[in-house]
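Student: With the sequence up front, the predicted model follows.
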Amino acid sequence: MSVIIYRILVVLTYVLAIVTLLPLWRHNAWWVRGFDFPRLQFMAFSFFMLVAEAIFLDFSRYSTWVMMGIALGCFCFHVGWILPYTTFYPVEVKPARSRRPNNLIRIMTANVLMPNRNYKGLLELVKQHQPDVLVTLETDLWWEGKLSVLENEYRHTLKCPLDNKYGMHVYSRLPLEDAAIQFLVEPHVPSMHALVVLRSGVKVRAHFLHPAPPSPTENPDSSERDAELLVVAKSVSDKNDPIIVSGDLNDVAWSETTRLFRKISGLLDPRIGRGMYNTFHAGFWFARWPLDHLFHSEHFTLSHISRLPYFGSDHFPMLVELVYDVTHGADQQGLEADEDDLEWAESKIEEHEVEESHVHEPGK
């Protein structure tokens, strides 16, 4: 065996161990939290290392078993995070028994990419899939003007056009009541909150979010994003109302923070047991992650979920159709928070002096 190949494998094995273990460090720095994202890629890398080590290393050497043990451990670790987002795992949300129109809500979420000019592509997707509620992100005044044609059918709207890539709009066929636009953590990052009234008259508490990501060009750490997600999670945690939280959360489904959000809120993830539905980056098939989310309370079952086609953005749109069915959904259960989770969430929220009472609770 070439000494050069051996050294390369040693270096790559320890690099794999570092990128695998680093996200376990509860540090908010972007360069730490960024390693939450490519777990699928790290899983593939781990498998590649196992194969390469099996081919090139000498099994009579103790170091070979150490290196293969590290690669196998990393592979199993990443599989553990990814597995719930495959069809090999039990579903968390039951399939709907029927599509009863009066109790059905169809939500489409689309991060448009502000410089993107293919508004016709988005309008065509709306026409084709007929969502009850359309949530657009990164929409500025230009996009608001182009989407104004929707208001003939989508008469209920919330609008917050911004030129900083955090503009947000909601277009709804269903009535919106007690709506509010808030800037919970950062003065340039809005969120929207409203009661969506189903055709049956049932009122659903909806929160639409797009917190800023941890990155060298945005926020140097994840504390702002985490605080916004968790304060909303806390605000819905003790409610018995039907609840939906949706948007581009700038976090992957399998991260510690998203998992903590699910624990604190008690909301369900319809992707569990069904697939990853990777929505970003639309331009790179080898580097895609599930950044666009929809979580909901046990009042709903799932009628449909899909990732929609490319329309020029760096995100694919998501379409989720839920059926309000309290009886059928009653025994659905997500993750539960323990004392450590509650303390960790509280510490993240307190970093930015935002409180549960600051979150608008429509209908209260």
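Tutor: Perfect, I can see it now.
Student: C-alpha only now, for contacts and for neighbours.
Tutor: Fine.
Student: Let me see the ranges of the strands in the stretch 251-364 of the chain.
Tutor: With DSSP state E, counting those that start in this stretch as the criterion, the stretch 251-364 of the chain has strands at 292-296, 300-307, 318-324.
Student: let me redo that: the stretch 51-200 of the chain
Tutor: 104-111, 133-137, 156-160, 168-172, 176-182, 191-197.
Student: Mind putting those into CSV with mean neighbour count and distance to Glu124?
Tutor: Supplementary listing: those in CSV, determined by neighbours: other C-alpha atoms under 10 Å; distance: least, C-alpha to C-alpha, whole Å:
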stretch, mean neighbour count, distance to Glu124
strand 104-111, 24, 13
strand 133-137, 24, 13
strand 156-160, 18, 19
strand 168-172, 23, 15
strand 176-182, 18, 24
strand 191-197, 23, 24
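Student: what about the ones you listed, which gets the closest to Ile264?
Tutor: In terms of C-alpha to C-alpha, the element of the strands of the stretch 51-200 of the chain nearest to Ile264 is strand 191-197, at 18.7 Å.
Student: contacting residues around that closest one?
Tutor: 158, 168, 174-184, 203-210, 360-363 (C-alpha atoms under 8 Å, 6 or more residues apart in numbering).
Student: mind putting the strands of the stretch 51-200 of the chain in CSV, distance to Trp81 included?
Tutor: Converted to CSV, these look like this (distance: least, C-alpha to C-alpha, whole Å):
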stretch, distance to Trp81
strand 104-111, 25
strand 133-137, 28
strand 156-160, 36
strand 168-172, 31
strand 176-182, 33
strand 191-197, 29
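Student: Put this next to the previous one:
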Amino acid sequence: MPFTIKCPLDNLYGMHVFSRLPLHEAKVRYLVEEKVPSMHAMIELRSGEKVRIHFVHPAPPSPTENDESTERDAELVIVARSVADSDEPVIVTGDLNDVAWSPTTRLFRKISGLLDPRVGRGFYSTFHADYRLLRWPLDHLFHSHHFTLTSITRLPSIGSDHFPLLTRVVFAPSQGQDQEPLRPDGDDRSWAQDIAQSKNANKQDVP
């Protein structure tokens, strides 16, 4: 794959993006925590259309990471608020370290207006690959209404503690107009603002 974004780190949060399609305006940002990167770019489709893509992997709440989930939640919220301000085609994907039905992920969907292609199709639990009875859907892809889903598949283990998740979407703005996202209310917007302010995180920092 000739187009890449690379950020190797000696912690758990190094990231690499590989693409067959050209990547423009590629940036690595540390939106909330100094050693936890996210990646952002415009990908050029073969049709010439451009899609903004955000790759995220916020740190989870755990005894060895963060005492609470505020860092993760703040990163998701500011990406959601940034996306909500745009009418361009958007995909947000990555290991969110959060399950699909959690209040924070639902808040992300409400604020961003993005669609979860798994809804009505299954959980697609990707973690932990080694424990059959303890698995959760931590890896996500959300897209704007410009796309429709072709397929979503959890692939066999590749030796990671996560299974790969293969999601195929088609750029079809006219077909996707009838897809309905979750809608935020005033309480959702206030909660999102409080989360961002708690970590001094700003949507303006999201490319």
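Tutor: Looks like it came in fine. This one's a predicted model, so the numbers in the text were calculated from it and none came from an experiment.
Student: any idea how far the aligned residue in the second structure for Glu353 of the first structure lies from Lys35 of the second structure?
Tutor: In the second structure, the residue paired with Glu353 of the first structure is Asn200, using TM-score structural alignment. Separation of Asn200 of the second structure from Lys35 of the second structure (C-alpha to C-alpha, to the nearest Å) stands at 16 Å.
Student: now do Lys199 of the second structure
Tutor: 15 Å.
Student: Then Glu25 of the second structure?
Tutor: Distance from Glu25 of the second structure to Lys35 of the second structure, by C-alpha to C-alpha: 21 Å.
Student: Kindly report the same for Ser69 of the second structure.
Tutor: Distance, Ser69 of the second structure to Lys35 of the second structure, using C-alpha to C-alpha: 16 Å.
Student: Which stretch among the strands of the stretch 51-200 of the first structure approaches Thr327 of the first structure most closely?
Tutor: Comparing the strands of the stretch 51-200 of the first structure by C-alpha to C-alpha, strand 104-111 comes nearest, at 14.8 Å.
Student: Give the aligned range of the closest one in the second structure.
Tutor: Following TM-score structural alignment, strand 104-111 of the first structure has no partner segment in the second structure.
Student: And for stretch 259-268 of the first structure?
Tutor: With TM-score structural alignment as the criterion, stretch 259-268 of the first structure aligns to 106-115.
Student: Check the offset of that stretch from the chain's centre.
Tutor: 11 Å (C-alpha atoms, centre = their mean, to the nearest Å).
Student: try stretch 297-313 of the first structure
Tutor: The answer for stretch 297-313 of the first structure is 12 Å, by C-alpha atoms, centre = their mean.
Student: just stretch 87-104 of the second structure next, same as before
Tutor: 4 Å.
Student: cool, and stretch 36-43 of the second structure?
Tutor: Using C-alpha atoms, centre = their mean, the offset of stretch 36-43 of the second structure from its chain centre is 10 Å.
Student: try stretch 239-252 of the first structure
Tutor: How far stretch 239-252 of the first structure lies from its chain's middle: 9 Å, per C-alpha atoms, centre = their mean.
Student: and if you look at stretch 80-99 of the second structure?
Tutor: 5 Å.
Student: Next, count neighbours for the match of Glu353 of the first structure.
Tutor: Residues lying near Asn200 of the second structure (other C-alpha atoms under 10 Å) number 11.
Student: Distance of the residue of the second structure positioned farthest from its centre relative to Ile5 of the second structure?
Tutor: What lies farthest from the middle of the second structure is Leu133; by C-alpha atoms, centre = their mean that is 25.2 Å. Distance of Leu133 of the second structure to Ile5 of the second structure, given as C-alpha to C-alpha: 35 Å.
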